[in-house]
Structures are given as C-alpha cells and as structure tokens.
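*Asks:* pasting the structure only:
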C-alpha cells in the first residue's frame, strides 16, 4: 500500500492530503464548506491535480457503538453512518458527502472510514455511563462516546514517544474543543459525550449546559427542540458570548463581552484539565494540539495558570512558539509535569488505519 489519500470533511472546510508510503505529503488541498456544503466539482478538480492514490481514508466523526475500529466502506457501512447523522450534525453529513463525492471521482479505489469515536471505545463504564433509566440506556444506546479521537490518539502517542511517560491529558483546542485522559495509550475519560456538544466551551457550541435549563426554555418559552438544538450548535459558545468564535479576535479586543467570553472559556478548560488528571490519579504530561492549542501561546499560558498544584509550569520563552512542526516542549525544565505542544496530524492517524485494514 503506497499512496493514501486522506479526506477530512470538517465544519468549515474539506481537506485532502495525499501521503506516500513513508507519510511524505505529496499533495494537499483545502476547499471551503459554505452554506452547509462544498463544491463537488472543485473537489474532483483537486483530486485530478494530484497523483493517483492507492487507497482513500475518510475521517468520520461518529461510529456509534458498532464501529470501534477503521472499516472498509461499502453500501451497508454508508447506510449505518447515515443513521448516526443526528448525533453529529455539524460533521457527519459533510463526511458522508465527502465519501460520496470522492467515491464518484475515484470509483475503483478502495476506501476506509476511520472514526473519531473509536479511540474512546476503551472508556471504563464509570466514565461512559450516564445516570439515566436503564430502559433508556439500553433501548437507545445512550452513553458517552467521545470525539476528536483521531487527534487524541496521535497527540498522546507522540507525547509518549517523546517523554516515555504514561498519564497524559490532551487538550484538543480548535473550533471544536475537547479534553482526553490517556493512560498507556488508552482513553479513560473525555469531555465530549453522547454528542460533540458536551464539555468545553467552543467556537459556536455551548459545551455542557444544565439540561433543566433547556427543558425550561422548551416548556416555558415554547421554543421548538429543533431551534434549541440549532442554537446550541451554531449560535452558542464564544459566538453566543461575544459575537465571534475566533479567539484571536477576542484576545485582541478590549471590551466586557470579549473578556467574559475568554474567561468563561478558560474557566471551563482549567477545570476540565484538573478533572482529567483526577481520572488518571495524577498527571505526567499535558499536551496542547489543534488550531488554538498549537498557535496561541496566550491561551496555553492562561489555561495553565493556577495548575501549579498539578505540577504544570510553562517556560514563557519556550511557550512563545506559534508554529509547531512535530512536537515542542514548552514546560519549565524540571517541572513534575511535561507540557508539550503537538502538531495535529489526524491525516497520519487515518493513513495508519487505512493500511491496517487493507494490508493487515
């Protein structure tokens, strides 16, 4: 298996990366997602410009309880993935559209789906189970699935190779954001749950909200559940607090709304890091990855401010880095906890999954 084309259809773009057998990048393209979709003709043109792949790997957000490992795509798998679309509305439909578009452009190339939920299949029952009636949990498969698993898997493994340490908390911070507690390469806790709405404050998503508040809005204000769901996905988080989900803009502004938005974001983030460390009975390595995690020294510094009791200490000069290739240690020398910034490479994780499925 030589060349693998990795397709990552996200909420704001669809990215294609062609990797050679040694994971050298042979071609890369990024097309915008607008009005809920992307230009299939532009995608086909981008694929025509690149060398022909031997296989295709698709990042798919939700695999449910059924898909806990990468799987070769066929009609049955596509149908099952469509059934899961309601659980990840920002991403699943776009992943399916990408699968269909690439399949039309490359009909004879085998394709594999790699799942963000799969890494969290190892969550212990205490971390995966909601305290809901057993009849509900059994009938509807209600549990905490977790997301961003491809990123968490790659970042935690990179950190382990660099440090030789086991207990790791990964902070994937981008437009979507989540934390993951990893011990010996296995996910043992995470902040996202049944859907990607749970957990941290994000660019447009609310993160965790008291369910009683939502029931109150539906019952007392007469809001339709679909409108509530849309607002939680698209109009909440940093956007709901300050009008934009771009942390760079918020950090550059000097007004009450932007300050409150950043403070709320950091409050939830710091608390989450400490909670993940508790799930690990301690902390050896803290990892930042994702667009914000990699490129914002200020967020990293403020997120770790007050976490000295865990052993976290940043070196201000090292932490000034805004562009990371591979991995960079930004912690103070001798600190009990190593703090690492890891370049997000979900494409490498997907390619590895493709090769495992197709070549064993």
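*Replies:* Looks like it came in fine. As the structure is a prediction and not an experimental result, all values here were calculated from the model.
*Asks:* for the rest of this, base every contact and every neighbour count on C-alpha atoms.
*Replies:* Noted.
*Asks:* where does residue 29 land in three-state SS?
*Replies:* Under DSSP: H, G, I helix; E, B strand; the rest coil, the three-state class of residue 29 is strand.
*Asks:* ignore the last one, residue 181
*Replies:* The local conformation at residue 181, judged by three-state DSSP, is strand.
*Asks:* pretty sure it is touching residue 277, no?
*Replies:* Yes: using CA atoms under 8 Å, residue 181 is in contact with residue 277, at 7.0 Å.
*Asks:* what distance do you get for residue 209 to residue 224?
*Replies:* Remark: distance between residue 209 and residue 224 (CA to CA, to the nearest Å) = 17 Å.
*Asks:* should've said residue 148
*Replies:* Residue 148 is 29 Å from residue 224, by CA to CA.
*Asks:* same question for residue 63.
*Replies:* With distances taken as CA to CA, residue 63 is found 28 Å from residue 224.
*Asks:* give me the more crowded residue out of those two.
*Replies:* In this view residue 63 and residue 224 are compared by other CA atoms under 10 Å, and residue 63 has more residues nearby, 25 against 12.
*Asks:* alright, now check it against this:
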C-alpha cells in the first residue's frame, strides 16, 4: 500500500511517500520512497522546494503564489521529471494528514468525510494558524488525486486522556462545559518519541515516566506515564506554555487586558503580537531562528543572550512542572528541530537538574546524536535525543485505518 503523508506547519510543508505491506511494517521506521519540503519563509516573495528520492534530488526556488498552487506543483513531482516514483496519481492508495486541532470529538485518527472537513474548519477558531492550512492540504489532494481515501491524524488525540485536574482551567466552570479546556498539541511527535524511547532503552513503556521536549519553531512538553499523556504545556491553543520561535507562550493575562484598555490594541493586533512577533524573535529583535540567536550571542549581542536565557529559564521551569506531575522522572527526551540539533539548549536545560543526579555526557551531547542516550552511565535520569518521525507515525495510522 502506497501511503502519502502531508504534514503542514506554519512555516513549512513536509510531504513523503511510503510503501507499506504486512511483511515490511516495522516497529519504528520504514525507508522513504519520496520526500519533499516547501519552505514558505525561505526569502521574501520566494518559496523553496526540495524533493528527494533514492536516486534524485530537486531544488527549486519558486515565485510566491497561492499555497494550494505550490502544493500541487510539489505533488506533480511524484510522477514527473527526475523525481518520478509512480506512474500516475491513482498509484497512491491513501493520504494521511497531520491535523492540529481535533477538539473534544476526535480522540483518534479518522477517515476524512465532508463532516470531518466541516469539523476541522469549525475548529479553526481554536487553531487559526494551523487548521486552515491542514484543510488546504486536504482540498489540494482531492483536486490532484480525486477520490483517494484521506485520513486525519490529530495532534490533540494523544492528550485526550489528560486528567481533569490538568484539563480544566481555573475560570468559571461553564466555560469548560462550552469546550474551553486544555487540549494539548504535538501529540503525534510526543507519542512517537515515547514509543521510540522505550525501544532504545529496551524497557517497557508502561514502566517509564517520561518528559518529552518537542522543541522547534513551536515548543511543547508532555508528561507521559503508562504510555499516556497526563500533562502537557500547550493548552486551549498552541500558544500556551513554553517560549517559542515567534510565539510568546504563557504570559500574564493581565498584560493583555492592559494593552486592550490602555494602548487601544484590537484582538487582531494581540493575535499578531503573541503569535508572530513574540518569543525568541520578540525578545531578541534578531530572529525566531535559534541558530541566528546563537550567532548573535557569539557577537556579544546582549538582547539575543537575554532571549536565550529567558527561553532556558522557562524550559527548565516547565520540565520541573512535568516531572512533578509524574511524581518522578526516568527519561528526558529532546526532539524536533531545536531539541535534535542544539547541544547548547540540551546542556543548559539539563544543567538545571544536576541536583537530581541527572548528568549528560558532554562529548555525546556535542555530536548531536540521533536516537541515542546522551546521559552518563551513572545518571539517575536517562537523557535521549530522538529524531521525531511524525510522518512515519501518520503513515502507520493511515495504514491501520485503510487496510
């Protein structure tokens, strides 16, 4: 069965093609046939497309146009040019989509129907940056592939069993009854990393207390016990929690009331500020990209250093909160763009827990290993760097439903 995956984010569109059979389905990863990435933020008015197969690589810079047109162009490379891996669109048996917000109704992956599409659209009010983008991908697939079965894999589903104490906000209960609650996000990544951690350590996942740190442009933590998420940092929207690339994370809501009353801010202005002009970008004045922050620090940029320090302070505080929810900690996992590739962030975060006996190996950490334990043999807590495979997790879900 050929499964195509579309994983749409706020700054990129990742896509890949797998061929899965009963005989070849492994526990954790299968080689890609085709993979593509669109970078919407490559340059002003320019979109970068990279396509890779086992025998060819394509790189293009495209004039910025409607996202759906770029996605269609990307998909056409599946059966055209040097990157051709199938004869025709009908060779694809199913398509899996990462959908950020599934609300209370969708607690597991489902095949997409008109009802599901309507629900994803309605839930855009909770995830205005992400759900509309996810819908664009669904519509683009329908245009290019016709009636091919599509599956929605929800980022919120892994957190569906959060206990009420971690779910309910301390506001009038009537709002909880209307759906205002903590949902949590990055669930596909958190779930994959928990499963992979157990494999790497050769331990039963049910026995482990894990904190998984998904640190990318968006950042979140999950406290995982008995294989289930029992606490997480993102909440009603993907804006809550950790400091992120351009998102603020949690701030005093009184600040927002003050800006509304005293500075005349509109709701749209607050949305823009909190989601696109805050976080590392807002504090540093340099960039939302941690690599550029670190480069600025090397040039003695004090504001960039402050942004990094705030980022680490909040990361340590939230790791501590997750460990408290677990009543202990066996494994700390770093994943996603920053978590996998920044030794500086891992070292600084772990330094805050040396009092618990956590010790990482500086040499292993510096080499940015993937799917490895970077803690010292005598560390009381195992520290893993795991390359998250959201696309593979989505493909597995799609295969399970469509077979």
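*Replies:* Ah, there it is. Keep in mind that this is a model prediction, so the values were computed, not measured.
*Asks:* ok so, going back, okay, and the common contacts of residue 181 and residue 277 of the first structure?
*Replies:* 168, 169 (CA atoms under 8 Å, 6 or more residues apart in numbering).
*Asks:* higher neighbour count, the two?
*Replies:* residue 181 (28 against 22).
*Asks:* residue in the second structure matching residue 354 of the first structure?
*Replies:* Using TM-score structural alignment, the partner of residue 354 of the first structure in the second structure is residue 398.
*Asks:* so how many other residues sit close to that match?
*Replies:* 26.
*Asks:* the first structure: which residue goes with residue 271 of the second structure?
*Replies:* By TM-score structural alignment, residue 271 of the second structure lines up with residue 229.
*Asks:* what of residue 290 of the second structure?
*Replies:* Alignment note: residue 290 of the second structure maps to residue 247 in the first structure; criterion TM-score structural alignment.
*Asks:* count of neighbours near residue 317 of the first structure?
*Replies:* Count around residue 317 of the first structure with other CA under 10 Å applied: 11.
*Asks:* trace residue 96 of the second structure over to the first structure, please.
*Replies:* Using TM-score structural alignment, residue 96 of the second structure pairs with residue 57 in the first structure.
*Asks:* and what about residue 189 of the first structure, helix, strand or coil?
*Replies:* Three-state call for residue 189 of the first structure (three-state DSSP): strand.
*Asks:* please name the residues that touch it.
*Replies:* Residue 189 of the first structure neighbours (CA under 8 Å, 6+ apart): 120, 123, 124, 127, 128, 180, 181, 182, 276, 279.
*Asks:* what residues are up against the first one?
*Replies:* Same thing as residue 120 of the first structure. Here residue 120 of the first structure is in contact with 145, 146, 147, 149, 186, 187, 188, 189, 190 (criterion: CA under 8 Å, 6+ apart).
*Asks:* mind running it again at 10 Å?
*Replies:* By CA atoms under 10 Å, 6 or more residues apart in numbering, the contact set of residue 120 of the first structure is 68, 128, 144-150, 152-153, 180, 182, 186-190.
*Asks:* separation between it and residue 96 of the first structure?
*Replies:* 21 Å.
*Asks:* quick one, what contacts the spatially closest residue to residue 312 of the first structure that is not a sequence neighbour?
*Replies:* Once flanking residues are discounted, residue 312 of the first structure sits nearest to residue 337: 5.2 Å by CA to CA, 6 or more residues apart in numbering. Applying CA under 10 Å, 6+ apart to residue 337 of the first structure gives the contacts 165, 167-168, 282-286, 308, 310-314, 331.
*Asks:* in strands only, show me these.
*Replies:* Counting by DSSP state E, the contacts of residue 337 of the first structure place 168, 285, 286 in strands.
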